[in-house]
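Chemist: let me see the structure of the following:
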Amino acid sequence: MRGFSLSFQLDPRHKEPLYRQIYQRVKQAIMAGQLKRGSRVPSVRALASELGVARATVENAYGLLMAEGFLQSRGQAGTVVSAPESLSSPEPAPVRKDAGRKPINPMLPSVSSLPFQLGLPALDAFPRAIWSRIVSRQIRHTGMNDLGHPPLAGTDVLRHAVARYLQLSRGFTCRPEQIFICGGYAPVLDLIIGSLLQPGDGVWLENPGYPVTQAFFRAAGAVAMPVNVDDEGMNVPQAVKQYPDARFAVVTPAHQSPTGVTMSLARRMALLDWAAQQQAWIIEDDYDSEFRYHGQPLPSLKSLDTQGRVIYAGTFSKVMFPALRCGYVVVPESLVEKIEAYCPLRICGTPPLVQSSIAEFIEQGHFYRHLKRMRQLYAERRGYLEQALTAQFPAEVLRVNQQVGGIQLSASLNTRLDDALIAKNAREQGLAVQALSDWQVERRERGEALRPNGLLMGFPNISSQEQAQGLVQRLERVISGFLK
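Modeler: Predicted coordinates:
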């Protein structure tokens, strides 16, 4: 292959069949000169294993390329590029020195679905046929009144459906009027910050913690107050001692992001006591609590709140699929009027058609069945990745951290390795791993005791042990370059 890899991600949702996607990618590589005349392409078996598809799919793609003269079979010698040299080696265009130098922000979701991408549920396992029927039915029953301006706080039907779901699944009761539908997690933060925060307000942030949360509060003029995370979650006693007068705390108590630990009951009660005494607000980001592999999901922090200090944020992006652009926030009764007053200043990015379809998906029981299936599936797929990592890497190089749930896996690295450099190189090779050190609230230099050093990997779209092994082998090639 002369240094060129045919590893790429197929999109099962694309209108083009999988064999056509493979055909197009190989053809583009030949046309762009990445595959030279006479260079050998992977065998049908090897490429099918790498991409996680049937051999017949790759055979169909190769057959079409051979028919068009791009490839030629040489029997035991394999399949090679047969396109004319003039076609496979175009004159290189002049490149500006700064072209392609724009750094990748690893915290922003990728437009395409890259291997190990965080926050991406199992797209192949979503019941698309059921969803399509529901959306089609909603379209057929669209009335004249549905064509006007949508409700600023969200449709009543979805707010009622979410209220019933939270009572059954997350252990607390709320009125539909307390629920505000938003176009994802970022708009949830925008609604809360725009309604409640004053520049200069202090906010406790889990350290390490979700970079998007950090960015939003900093942009609004808040003072970021990093609170270390240990095996009991956010270290509340430390925060009370260092930053007693903060006005907000943002936590992921069910499955801390990114470490995966669960906040202990003692820490939860201490956090609630502090908020009640200081009249502060707790934002509970319950981003993936439903995906717990052993036992039932733990009750939410909101279910323990007797003083009305917890603002609960949930999302459908990680439970269903990100393209919905739909999240929600549940606010205490005392904040309903204030949040409603801010609603005209922001736009709910989720169309009413989508909201009504989600509500029907929930009410017909499809949502609960999907969750149950995904818990089992994610435990299986996490196992694929964990087994592959354990088999490929010695424990002194990379060690998988144990977690009870979630849709991302974290692994600790040898202190001689720099997780940020490894993640950067991996992204350049098409692997969307992230470095734990990039999730720090306060940047610490390599070697400092509290600096995290590890990798984060999404696994929901790893559908087989063979696929996991292929991806981990690619990651091993990146890491091995830093061990020499």
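
Chemist: when you work out contacts or count neighbours from here on, use the C-alpha atoms and nothing else.
Modeler: OK.

Chemist: list the buried residues in whichever strand in the chain runs longest.
Modeler: Taking DSSP state E as the criterion, the chain has its longest strand at strand 223-230. By 16 or more other CA atoms under 10 Å, the buried positions in strand 223-230 come out as V223, A224, M225, P226, V227, N228, V229.

Chemist: how much space between G100 and E428?
Modeler: The spacing between G100 and E428, counted by CA to CA, to the nearest Å, is 11 Å.

Chemist: with neighbour numbers in mind, choose between the two.
Modeler: More crowded of G100 and E428, by other CA atoms under 10 Å: E428, with 12 against 9.

Chemist: let's compare: structure for the following, please.
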Amino acid sequence: MQPLPIDIDRKAKTPLSEQIYAAIRAAIVEQRLAAGARLPSWTDLSAQLGVARGTTRAAYERLVDEQLAEADGARGTRVAERPPLDPRQAEAPAAPPLSWPFQDYERAPLLFRPCLPAHDAFPHALWSRLSAQAARAAAAAPLAYPDPRGEIELRRTICAYLAVARGLHCAPEQVIVTTGYFGALGLALRALPLAGREVWLEEPAFPVTREALRFAGLEAVPVRVDAQGLDVAEAVRRAPRAALAAVTPSQQAPLGMAMSLPRRLALLRWASETGAHVIEDDYLGELQLDGRAAPALASLDRDGRVVYAGTFSKTMSPALRLGFLIAPPALAARFAQIAACLAPAPAPATQRAVAAFIAEGHFLRHLRRMKRLYAARRHALTIALREAAGEDAKISACALSLKLDLPEDADDLAIAARAVAAGLAPAPLSPWYAEEPRPRGLLLGVANIREARLAEDCRRLLALARDG
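Modeler: Next up is the predicted model:
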């Protein structure tokens, strides 16, 4: 038997047995050692390499454990049979880049990026203290599985907050803590009887919501919104047998209008009469810059048709990955069972910190400060954008963003891509629409702006838009 060529480095920090194992494994995987080939005995190999026999034995035992080799008694150790390597898998292609709006993940907030809270105004010191206290408490807790619905302290606190701020009265048993809004949406899509059914979706709507419905095997029927929100009569004409409506009634995303009371009552009446359900995405809660936010749609629900979803991503930080769902009383047990099996609540320490943040009054004070700050920044951005674009520019306020309309032939996706390369991150408007005509425009977030350089940043953005 020819000696097995193995190079070892005695000065390396990697143990010798690890080096021997890696060298033989590479020869097997790369098919330089054929299936069935006999390996030198670990005694012979140790003599060849000048190492202790226990060193080579440990390497061989690991190869056997990983089913790369077989110990066959007197026949020695042989290379195990393996499926032939597919040449197409030898060099895996690079994963394609994510398209908008996914490509910004893990990137520091760029100017004009919508859907993010102000980084410079978050109470970092206070949050660090509460997080540390919660982490210590969680570490000292009994070693048991946590409640998959979420920590009871947070669920009680959410109930108290919703009763005061959103006019919604619920019990802790109805509350399920989720990984943000899409954790709540995924749970609802599993728990409700929706298979193969149609879903009313606002037009425009957040593109990720549309994708989530598609992945769930549901047909999203886009229904245009007007100044009063979702046109329920039009929705009934387009999809009378729909099983679900997904809406943002308090502040329509992205246009910002509130659903009127007649439309709310019509939506609830449709759901009650047809046995359908409504998912209320209350993504901004009471963070309303103009006056007080309208009460939650779920506060009007008397028949258990509304699944209410809230999130702390816009009001506190998306890094928390924390949201919550309020299940109708008759469905609370089903939602809890599905959460326990498929989508249990996130880490208890973060939940406890958020519960303390709300219970001690910091959350409401934070929201009041953010309302003043965002209103001031929106005003400053409106003035700077108007001065840079001219009085004929079509600029409108949309919740925590400004909408800048572009000509019909503009490529807002290309403009947004060029803006990212220039350190700016407005969102293109057209992907929010599913049907033609898709208005072209840019959504400019007001939360993360630099007021001292706002005029220059607006001029840079408009230069990119004109080039498109």
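
Chemist: can you give me the TM-score here?
Modeler: Superposed pair, TM-score by TM-score structural alignment, normalised by the length of the second structure: 0.76. Supporting alignment: 375 aligned residues with a CA RMSD of 1.9 Å.

Chemist: ok, back up a step: just after the longest strand of the first structure, pick out the following helix or strand.
Modeler: strand 233-234 (DSSP states H and E).

Chemist: counterpart of that following strand in the second structure, which residues?
Modeler: On the second structure, the counterpart of strand 233-234 of the first structure by TM-score structural alignment is residues 229-230.

Chemist: how much does the matching stretch stray from the first structure?
Modeler: With mean CA distance after the TM-score superposition for the first structure, stretch 229-230 of the second structure departs from the first structure by a mean of 0.9 Å once superposed.

Chemist: give me the residues contacting that stretch.
Modeler: E202, V223, R224, V247, P249, Q252, M257, A258, M259, S260, R263 (CA atoms under 8 Å, 6 or more residues apart in numbering).

Chemist: so which strand or helix has the most centrally placed residue in the first structure?
Modeler: Nearest to the geometric centre of the first structure sits G119, at 0.9 Å (CA atoms, centre = their mean). Counting by DSSP H and E, there is no helix or strand that carries G119 of the first structure.

Chemist: strands along the stretch 101-250 of the first structure, start to end?
Modeler: 179-182, 202-207, 223-230, 233-234, 248-251 (DSSP state E, counting those that start in this stretch).

Chemist: circling back: which residue in the second structure aligns with the residue nearest to the centre of the first structure?
Modeler: Matched to the second structure by TM-score structural alignment, G119 of the first structure sits across from C115.

Chemist: any idea how far the residue nearest to that match when sequence neighbours are not counted lies from H119 of the second structure?
Modeler: Counting by CA to CA, 6 or more residues apart in numbering, C115 of the second structure lies nearest to K314, which is 6.5 Å off, once chain neighbours are set aside. The gap separating K314 of the second structure from H119 of the second structure is 11 Å, by CA to CA.

Chemist: the two: which has the busier surroundings?
Modeler: Shown here are K314 of the second structure and H119; by other CA under 10 Å, K314 has more neighbours (18 against 14).

Chemist: for the equivalent of the more buried one over in the first structure, give me its contacts.
Modeler: In the first structure, K314 of the second structure lines up with K318, judged by TM-score structural alignment. Residues near K318 of the first structure by CA under 8 Å, 6+ apart: G119, L120, P121, Y287, D288.

Chemist: how near is the first one to N461 of the first structure?
Modeler: If I follow you right, that is G119 of the first structure. Taking CA to CA, one finds G119 of the first structure at 11 Å from N461 of the first structure.

Chemist: next, the nearest residue to L120 of the first structure once chain neighbours are set aside: secondary structure please.
Modeler: Nearest residue to L120 of the first structure, sequence neighbours excluded (CA to CA, 6+ apart): K318, at 6.4 Å. Under DSSP: H, G, I helix; E, B strand; the rest coil, K318 of the first structure falls in the coil class.

Chemist: tally of neighbours for whichever residue in the first structure pairs up with R368 of the second structure?
Modeler: Matched by TM-score structural alignment, R368 of the second structure corresponds to K372 in the first structure. Counted by other CA under 10 Å, the residues lying close to K372 of the first structure total 12.

Chemist: let's verify A254 of the first structure: helix, strand, or coil?
Modeler: Of the three states, A254 of the first structure takes coil under three-state DSSP.

Chemist: ok, for L431 of the first structure, nearest residue in space, not its chain neighbours?
Modeler: P115 is the one closest to L431 of the first structure (CA to CA, 6+ apart), at 5.3 Å.

Chemist: try Y165 of the first structure
Modeler: I362 (7.9 Å).

Chemist: quick one, what contacts the one you found?
Modeler: Residues in contact with I362 of the first structure (CA under 8 Å, 6+ apart) are A161, Y165, Y368.

Chemist: alright, that wraps it up for me.
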